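Peer 1: Let me see the structure of the following:
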Amino acid sequence: MSAFHDEVELEDFEYDEDTCAYYFPCPCGDRFVITEEDLENGEEVATCPSCSLIIKVIYDKVTPPPGGGRGGGPQKGSGPQRGSGPQRG
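Peer 2: Take a look at the predicted model:
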């Protein structure tokens, strides 16, 4: 069994559309990473490529729609939404 450095909600990660991956700062100075494909496959461990630390990613798993089709993981672009606060004006 792995010992997690921390448990972090997916919404706290930064999503990069170019790499289809989520990133979160690591204490070593690099970043933990987990890809959209990893999440779609049910993976919930983000790793740091520079050190041995791992974190558990907390997220709502989406079940596939009845009759098949793509689903089963977070939807593309489900990273933190910028500017989604209350509207003023």
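
Peer 1: drop to CA atoms for contacts and neighbour counts, all remaining ones
Peer 2: Will do.

Peer 1: Count the neighbours of the closest residue to Ile58 other than its chain neighbours for me.
Peer 2: What sits nearest to Ile58 in space, not counting adjacent residues and going by Cα to Cα, 6 or more residues apart in numbering, is Glu9, at 4.5 Å. With neighbours defined by other Cα atoms under 10 Å, the count for Glu9 comes to 11.

Peer 1: Would you mind confirming that Glu9 makes contact with Val45?
Peer 2: No - contact criterion Cα atoms under 8 Å: Glu9 and Val45 do not qualify, at 11.4 Å.

Peer 1: Overlap in contacts, the two.
Peer 2: Val57 (Cα atoms under 8 Å, 6 or more residues apart in numbering).

Peer 1: Next, the structure of the following sequence, for comparison with the previous one:
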Amino acid sequence: MDTEQLYRELTEDYAACVRNIAIAAERASGQELIITDEGEEWRIVNYGAAEDDWIFCHLASTTRGRHQKNGWYPVQSGRWIEAATIHAAITSR
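Peer 2: Model prediction:
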């Protein structure tokens, strides 16, 4: 049995469980998670609501952005990300 299946059996709210584990993992390591969505790499800046198997995330691009007077300003996005994608990023560290 893989960990995703185990989480689903232990809790009805898989996405909230993954969100909480991701937050704990980031605090423990001091590094933000990097995920790939629509062929682009994104850094997860913050987590929002968790519904069904989706988590709303504030993302910052690792590749796109612009230089400003005070440094690099990445393209940012807010979107729903599948909990399985975030779970895969946690386990691949």
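
Peer 1: Superposing both, give me the TM-score.
Peer 2: Once superposed, chain against chain, the TM-score is 0.29 (TM-score structural alignment, normalised by the length of structure 1); 48 aligned residues with a Cα RMSD of 4.2 Å.

Peer 1: related to what we said a few turns ago, quick check: the residue nearest to Ile58 of structure 1 vs Glu40 of structure 1, distance?
Peer 2: 16 Å (Cα to Cα, to the nearest Å).

Peer 1: same question, Phe32 of structure 1
Peer 2: Taking Cα to Cα, one finds Phe32 of structure 1 at 17 Å from Glu40 of structure 1.

Peer 1: any idea where the strands of structure 2 begin and end?
Peer 2: For structure 2, the strands defined by DSSP state E cover 34-37, 40-51, 54-68, 71-82.

Peer 1: Can you give the contact residues for the shortest one?
Peer 2: Outside strand 34-37 of structure 2, the residues within contact range by Cα under 8 Å, 6+ apart are Glu41, Trp42, Arg43, Ile44, Thr85, Ile86, Ala89.

Peer 1: which one of those residues sits closest to Asn20 of structure 2?
Peer 2: Ile86 (11.0 Å; Cα to Cα).

Peer 1: What is the helix or strand Phe32 of structure 1 falls within packed up against?
Peer 2: Using DSSP states H and E, Phe32 of structure 1 sits within strand 31-35. For strand 31-35 of structure 1, the elements it packs on are strand 21-25, strand 45-47, judged by 3 or more Cα pairs under 8 Å, 6 or more residues apart in numbering; DSSP states H and E.

Peer 1: Now it: buried residues?
Peer 2: Arg31, Phe32, Val33, Ile34, Thr35 (16 or more other Cα atoms under 10 Å).

Peer 1: Go ahead and confirm Arg31 of structure 1 touches Glu14.
Peer 2: No - using Cα under 8 Å, Arg31 of structure 1 makes no contact with Glu14, being 10.2 Å away.
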